[in-house]
Each structure stands twice: as structure tokens, then as C-alpha cells.
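here is a sequence together with a model predicted from it:
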Amino acid sequence: MTPDLTLPYDGILPEFSSRPVWCGRGSAVIGAVRLGSRAWIGDGGVIRADGQPVTLGERFWLGHRSTVHIATYSHGTVAGDRVTVGRNSVVHACTVGSDVVIEDDVVILDGASVGDHAVIEAGATVFPRAQLAGGFVYAGSPAKSVRPITPAEVDERAERLREAAGDPVQAAAGDPPEVEATVFVASTARLRGRVSLGAGSSVLFSCDLHAEVGPIVVGADTNIQDNTVIRTRGEGVVIGRDTTIGHNVRVSDSRIGARALIGIGARVAPGTVIADDVMLAAGATTDPGQLLEGGYLWGGRPARILGPLDSTKRAMMVRIVEGYCEHGRAYRKAEAALS
């Protein structure tokens, strides 16, 4: 089987050692990806190499709605053989050894390294540049070693995780929404209800935006990255302009200001108000009704102020927005060439 969507980036198409054993609905493999033999990609799984390469070994297993990505200007992603990734996890710009189990809702961040025969337990966050030695179980945020583990136990955990994959979780993509010419909505994304997208905005692969009750309003040049879910059951979600919503974020009825960055795997609870010029760290959560004051980096579970938003972080946030405007134009062109 082949993914639902295979796209080139900068003229480079993915390379498959052999056809994957399984590719679920809404799955996408993009750009300079090398995928080993006997791979398995779950529903909504996204492997995206748009700026740096992604190299994944034999029997790589990517669970439903999980994402593999790179850091455009600095790091690719490499994984060895027999790596198993659970549901709703993100493997981002890092190096993962062989015979590694990454359970559900895990985030591994830029420059991190995970050794052979390791297990990252559900809900853990591996911080940037962390070096996790092989042969241990890791848990928490930041992920820390819990106990040693044998290769036989790693194999057993991998088998249990694959068996627990269960039924698909990705709904089929709906009809393409009517948007203006500068907006990009990936063909594997799903938009339902009253969704308004500002000029130059982008909704990436396998996102699910469902305005069940209130509307979802997205500002100009804002990017919503792969496998993010935004769902309203009350007043709705409003996101300001020039904002980045990272991979695998979950957003309920809330307000997110302009020039904000919501980090990979974060959770924004109902009633949250995030001011302009806020960075919410990867894996962070907010409490219902929480107010995040502008001008700060927030992180933790629940989120608290970690420090001021300095000029380096602000410049990085601007670069991400500019980069995703370019990505949106490139992906619109690439998807148009398929039709």
C-alpha cells in the first residue's frame, strides 16, 4: 500500500525501500523521506521532510495521528530499525536508535537523542538536546530514567503497543473548503462547521478542525501544523494573525492572540485566554479559564511563566510564520499538480 498522499518538496519525492505493509486513511509522506522496508503508517500519520531529510529504518511503525518532522534550518530526523511509535506522538528533528518504543502522546524535541532498546512512556516530553541512553524506561516532562529494561521487555512493549493500535481514529477528509487563493488546506485535513481562514493561513496534513457549536476563526498568515485538533463545544476558538499552532496540539473553546506560538503537543483547555506575543512550550497544558499574559514564555502542566519572551525567541517565531507561508505556497502548487 502507499500513503493517501505522497508529495515532493523542493522537487524531492519520498523513497520507499518497499511498499509499506499498511498506510492508513489520511496518511501523508512528503519530501526527502527514506522509509525502510515493512513500514506501517497509521491513519492520519504524517512524515514530512521539507527542508531536512527524514531517514527511518526497517519495520518503522507510526501510530494513528502521529507526526515525524524536521527543524527546517538545523536538524533532520533519523530512526533505526524496529522503532514503534504510538498514537498522537511527535518525533521532531531528533535521532532515535533501534528497538525503541515511543508510547502514546509522547513528544521528542529538536536535537534530542534516544539510544537503542529504550522505552519512552506515554505522555512524556523529551526536551531539546536531551541525551537518553539506551536500555532504560523514561517517563515525565522532562523525560527521566525510571528503571533499566531488557531487550526482551522492549520487544514485549512494542508488541503490546502495536496490538493496542485498535480501530482507526482518522476520519476521512471531507470536501475541500472554499477558501481564497492564498490559503492552503491540505487535502488530508478535515474542516467541518463554521471555519474561517484568513489570507495566507495554512492548515497542514491530517488536521481536524470541527466547529461543532461556536465558530473557528483563524487569522491571516497563521499556520496550523500536522495532526492538530481544534474542536468547539461552546463559544468557539479565535486565533490571531501571524501565529503558529504546532504539531499535534489540542485546542478547545479559547482565545489565542496574535504573534503567538503554541508548542508541539500542547493542550489548550476550554476558556483559556492567551494574549498576544506568548510562547507556550511544547507539551504544556493550560487550566480551564487560565489567562496567559503577553510577553512571556509559558510552560509546564499547568502552564506557568518560565521567563520573558526575549528577542531571540521573538525572531524565531517570526521565521516560523514566514517559513510556513512559503510552505503553504509550495504545497498548494504540489497538490494542484496532482489534480
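Right, received. Where do you want to start? Keep in mind it's a predicted model, so treat the numbers as computed, not measured.

make it CA atoms for all contacts and neighbour counts henceforth
Noted.

any idea which helix is longest in this structure?
Taking DSSP state H as the criterion, the chain has its longest helix at helix 311-338.

surely V229 is in contact with V203?
No. At 10.7 Å, V229 and V203 do not qualify as touching, with contact defined as C-alpha atoms under 8 Å.

by contact count, what packs against the longest helix of the chain?
On a contact count with 3 or more C-alpha pairs under 8 Å, 6 or more residues apart in numbering; DSSP states H and E, helix 311-338 meets strand 184-185, strand 202-203, strand 223-224, strand 244-245.

can I get the ones you listed in a markdown table with mean neighbour count and distance to K144?
Converted to a markdown table, those look like this (neighbours: other C-alpha atoms under 10 Å; distance: least, C-alpha to C-alpha, whole Å):
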| stretch | mean neighbour count | distance to K144 |
| --- | --- | --- |
| strand 184-185 | 24 | 38 |
| strand 202-203 | 28 | 34 |
| strand 223-224 | 28 | 30 |
| strand 244-245 | 26 | 27 |
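
pasting the second one now:
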Amino acid sequence: MALIKSYRGLAPKWGKDCYFSENATIVGDVTMGDECSVWFNAVVRGDVAPITIGNCTNIQDGSCVHVTHETGPTHIGNYVTIGHNVTVHACTIHDNALIGMGSTLLDGCEIGEGSIVAAGALVLQNTKIPAGEIWGGVPAKYIKPVRPGQTDNAKHYVAYSKFYLEEGETEPIKF
């Protein structure tokens, strides 16, 4: 079972049919909608400000979602994909966005609806990415518009999480 921990009296809350891998960590003032998933070694830590996550959003393996004291919370919309090993820090990600593997989003940045942050990108503090654009690089800059269907990954992770939920806990194999 995932590590679910309260902090200063605030405990994580989530909707129905969510999947949290056995070594995911979710701490403090975190609110998630329905059918969300937090995958292996991912951390969602709402200790010094709140984190809100909409429905059908996935936070993939090794990612860290955090906040900044007195700077701001983190807001993540519906059908958002946070790829493997991503750092999301005190920012806003609107619905249907895709955050590519290994990217970093710094305090106060805003990712527009249906936008893509390319793998390995660094989105600097207070950067505003408009809806429907692909940004990449270090620091991240505009690349091109998003094609229709290009950010539909979240629905696949809803299906994957259902397979894991159906599987349930597994007893270790003894040799």
C-alpha cells in the first residue's frame, strides 16, 4: 500500500477508483479527483501549501509534485499526464496537458490547456505557456502547435490503473 501521511492535521483526500502504487508517497493537503493514479516512487507532497489534482490525471514513476511556502500551491487539472521523473513545483497545469519525461516546472509557471512540455524541458519561474502549444528546451521556448489527439495519453493511464487495481496485492514468491 502507498504511504499516505497526514501533516499538521491535513490528510490527503481522493475520489473513487484511484490507483496508488505500493511505494508512492502522498502527504498533507492533497486533494485528487476520480480515477487518478500515482505510480512507482512518485511523491505528491502538500506540506506547506495545498495541491489539487482533477479527475483522470496520472503522475508517473519517479515524479515529484510539491509546493512552496508563501509562494503558492500546485493546481493540476483533469486528464493531465505527468511523465516519468518530472518535477512540478508550485505551479498550474490546465486540463489535457502533457508534461514530458524528465522535465521541470518551476514556481509560478502556468501550462495552458492541451499544451505539451517536451521531455527534458525546463519551464522557468512565472513562464506562461498558452493553450495548445508545444514548448521544449532549456529554458523552454515555443516549438509549434499541438496536433489534435496529441495529448490523449491520460485515458490510457486510467485503463492501466484499472488493470493494477484488478490485480490487487501480490504475495512475494519464496525461493
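Thanks, I have it. All of these numbers come straight from a predicted model, not from anything done at the bench.

overlay the chains and give the TM-score.
The TM-score (TM-score structural alignment, normalised by the length of the second structure) is 0.85; 159 aligned residues with a C-alpha RMSD of 1.9 Å.

make JSON lines from the helices and strands packed on helix 311-338 of the first structure and add distance to R194 of the first structure to it.
Output for those, formatted as JSON lines (distance: least, C-alpha to C-alpha, whole Å):
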{"stretch": "strand 184-185", "distance to R194 of the first structure": "15"}
{"stretch": "strand 202-203", "distance to R194 of the first structure": "15"}
{"stretch": "strand 223-224", "distance to R194 of the first structure": "17"}
{"stretch": "strand 244-245", "distance to R194 of the first structure": "19"}
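
to G11 of the first structure, which of these lies closest?
Go through these one by one with C-alpha to C-alpha and the one that ends up closest to G11 of the first structure is strand 184-185, at 18.8 Å.

just to revisit the earlier point, so how far is the longest helix of the first structure from its chain's centroid?
15 Å (C-alpha atoms, centre = their mean, to the nearest Å).

what are the buried residues along it?
With burial defined by 16 or more other C-alpha atoms under 10 Å, the residues of helix 311-338 of the first structure counted as buried are 314, 317-318, 320-321, 324-325, 327-332, 334-335.

distance check, S103 of the second structure against C64 of the second structure.
11 Å (C-alpha to C-alpha, to the nearest Å).

got it, and W39 of the second structure?
Taken as C-alpha to C-alpha, the span from W39 of the second structure to C64 of the second structure is 11 Å.

ok, now I111 of the second structure?
17 Å.

what residues are up against the equivalent of T74 of the second structure over in the first structure?
Superposed on the first structure with TM-score structural alignment, T74 of the second structure falls opposite T77. Contact analysis of T77 of the first structure by C-alpha atoms under 8 Å, 6 or more residues apart in numbering lists Q52, P53, V54, T55, V68, H69, I70, V91, H92, A93, C94, T95.

I'd like the residues you listed as JSON lines, with neighbour count appended.
Formatted as JSON lines, the contacts of T77 of the first structure follow (neighbours: other C-alpha atoms under 10 Å):
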{"residue": "Q52", "neighbour count": "19"}
{"residue": "P53", "neighbour count": "22"}
{"residue": "V54", "neighbour count": "28"}
{"residue": "T55", "neighbour count": "17"}
{"residue": "V68", "neighbour count": "25"}
{"residue": "H69", "neighbour count": "28"}
{"residue": "I70", "neighbour count": "25"}
{"residue": "V91", "neighbour count": "27"}
{"residue": "H92", "neighbour count": "26"}
{"residue": "A93", "neighbour count": "27"}
{"residue": "C94", "neighbour count": "26"}
{"residue": "T95", "neighbour count": "25"}
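
which ones among the residues you listed map onto helices?
Per DSSP H, these never map to helices.

nearest to V217 of the first structure among these?
H69 (26.1 Å).

could you measure from the closest one over to T232 of the first structure?
27 Å.

quick one: which of I111 and C64 of the second structure has more around it?
Neighbour count, other C-alpha atoms under 10 Å: between I111 of the second structure and C64, I111 has more, with 28 against 21.

aligned to the more buried one, what sits in the first structure?
By TM-score structural alignment, I111 of the second structure lines up with V114.
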